[in-house]
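Peer 1: using only what follows, build the 3D model:
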Amino acid sequence: MRSSPPPRRLVIGISGASGAQIGVRLLEACRALDIETHLVISKAGEITLTQETRHSVAEVKALASHIYKAGDIGAAIASGSFATMGMIVAPCSVRSMSEIATGVTSSLLTRAADVCLKERRRLILAVRETPFHTGHLRTMTQLSEMGAIIAPPIPAFYTRPQTVAEMVDQFTGHLLALMGFDNSLAREWTGLRDG
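Peer 2: This is a model prediction of the structure:
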């Protein structure tokens, strides 16, 4: 049994849901915090990246410490023996969420997430869909009961964001904080102001 804490190693998944900028910002923030990142992008995620951001897929991959192809089921992150602090899937599509919930995984992204669940590591899913129907909600409940954290990318309006970038930073900082990484991206609530 491992007695020392796991290395500052984080798996990041980018699926095909809208919100690709969150995954990009997460990689940038991890690099600045000296967190080793292991990136897997689904095929749909690659399409969304080029549609929603100014980044090429190659530019985004260059932000990661290690990259894997979505079909590489023999990758290090597909095994529980490869120690990580956990995984963040941002954004997380309903399809990816559903595969993770059932354990019937068809890609490295969903397999790596399944590994986090079976090894009792932190798994954060930034599920990007709205509105949710009852099936989505039941799947999220099932994942929460299995140990995952469901964190839809909902803006924190108390920060009075002026740009989309500010909203992305706030949410990215929150994801990192949920994973246990101190960061300065998210502004914390300090209470009501008088007047």
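
Peer 1: going by C-alpha atoms from here, please, whenever you check contacts or count neighbours.
Peer 2: Noted.

Peer 1: all strands for this protein, in order.
Peer 2: In order along the chain, the chain carries the following strands (DSSP state E): 9-14, 36-41, 66-68, 86-92, 122-127, 149-150.

Peer 1: how about TSV for the ones you listed, with mean neighbour count and distance to Thr159 added?
Peer 2: What follows is the strands of the chain, written out as TSV (neighbours: other Cα atoms under 10 Å; distance: least, Cα to Cα, whole Å):
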stretch	mean neighbour count	distance to Thr159
strand 9-14	25	26
strand 36-41	24	28
strand 66-68	16	34
strand 86-92	28	21
strand 122-127	25	20
strand 149-150	18	22
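
Peer 1: the structure of the following sequence is requested for comparison with the preceding one:
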Amino acid sequence: MPETHQEKETRNKRMIVAITGASGVCYGVKALELLNKAGIETHLVMSKAAERTLHEESDISPADVKAMAHTLYPTKDIGAAIASGSFLTEGMIVAPCSVKTMGEIATGITSSLVSRAADVVLKERRRLVLMVRETPLHTGHLRTMTKLSEMGAIIAPPVPAFYSKPKSLEEMVTFTTARVLDLFDIHMDINRWS
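Peer 2: Okay, here's the model as predicted:
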């Protein structure tokens, strides 16, 4: 069967997905699911704290999440492909993004592969989207977000949209994650504003 236009367009596209320990690991899992559906090659790094949060918030095992990715990297592997600017990607989604990770990225002090890969994405002027999952926010958080925005990152807290009239939490998570993928020109079939 010949390739469709979308298959040709997405072939060889790579996306880095990082899942950190903030509440909301469902967003990272959904990102992997939707990217796979779109035919995008996924490169996953998942922190130990994310594995703990996954256990607390979900019935999915870390092994099941890791199996969803095309390539998996340990958080301490600073020599991984995604730690190099010569490894071409469309960019990176950190879903959810903890305040700790956000702070590391903002300062350039990269103590893990998550923050190192994000630093590389920024220096290469690729798209970096941080689904920062914290509330309420103090002035330090807001200043860090401003700094990251000035550096080129997109701050996209997972705020639900109710105009899509979600009937379940699953629909809400899918809609929010699909809207983040829009930022990479990866468009999923969702109930959009008409």
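
Peer 1: how alike are these chains, TM-score-wise?
Peer 2: Structural agreement between the overlaid chains, expressed as a TM-score with TM-score structural alignment, normalised by the length of the second structure, amounts to 0.93; 185 aligned residues with a Cα RMSD of 1.3 Å.

Peer 1: any chance of the strands of the first structure in CSV, plus distance to Tyr158 of the first structure?
Peer 2: Formatted as CSV, these follow (distance: least, Cα to Cα, whole Å):
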stretch, distance to Tyr158 of the first structure
strand 9-14, 27
strand 36-41, 30
strand 66-68, 36
strand 86-92, 22
strand 122-127, 20
strand 149-150, 21
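
Peer 1: and Ile82 of the second structure, what pairs with it in the first structure?
Peer 2: The alignment partner of Ile82 of the second structure in the first structure, by TM-score structural alignment, is Ile77.

Peer 1: from Pro7 of the first structure, how far out is the closest residue to its match other than its chain neighbours?
Peer 2: The spatially closest residue to Ile77 of the first structure, leaving aside those adjacent along the chain, is Ala112, at 5.6 Å (Cα to Cα, 6 or more residues apart in numbering). Taking Cα to Cα, to the nearest Å as the measure, Ala112 of the first structure falls 17 Å from Pro7 of the first structure.

Peer 1: those two: which is more packed in?
Peer 2: When Ala112 of the first structure is set against Pro7 and neighbours are counted by other Cα atoms under 10 Å, the residue ahead is Ala112, at 26 against 11.

Peer 1: go ahead and confirm the more buried one touches Ala76.
Peer 2: No. With contact defined as Cα atoms under 8 Å, Ala112 of the first structure does not count as touching Ala76 (9.1 Å).

Peer 1: and the helix ranked longest in the first structure, how far out from the chain middle?
Peer 2: Determined from DSSP state H, the single longest helix within the first structure is helix 164-178. In terms of Cα atoms, centre = their mean, to the nearest Å, the centre of helix 164-178 of the first structure is set 11 Å apart from its chain centre.

Peer 1: that one maps to which residues in the second structure?
Peer 2: Structural correspondence for helix 164-178 of the first structure: residues 169-183 of the second structure, per TM-score structural alignment.

Peer 1: contact partners of that stretch?
Peer 2: Identification of contacts with stretch 169-183 of the second structure by Cα atoms under 8 Å, 6 or more residues apart in numbering yields 26-27, 30-31, 34, 129, 156, 158-161, 166, 187-188, 190-191.

Peer 1: ok, the residue nearest to Ile77 of the first structure - contacts?
Peer 2: Contacts were defined as Cα under 8 Å, 6+ apart; by that measure Ala112 of the first structure touches Val11, Ile77, Ala78, Ser79, Met87.

Peer 1: with adjacent residues omitted, what lies nearest to the aligned residue in the first structure for Ser61 of the second structure?
Peer 2: Structural alignment (TM-score structural alignment) places Ser61 of the second structure against Ser56 in the first structure. Ranked by Cα to Cα, 6+ apart and with sequence neighbours excluded, the top spatial neighbour of Ser56 of the first structure is Thr50, at 5.9 Å.
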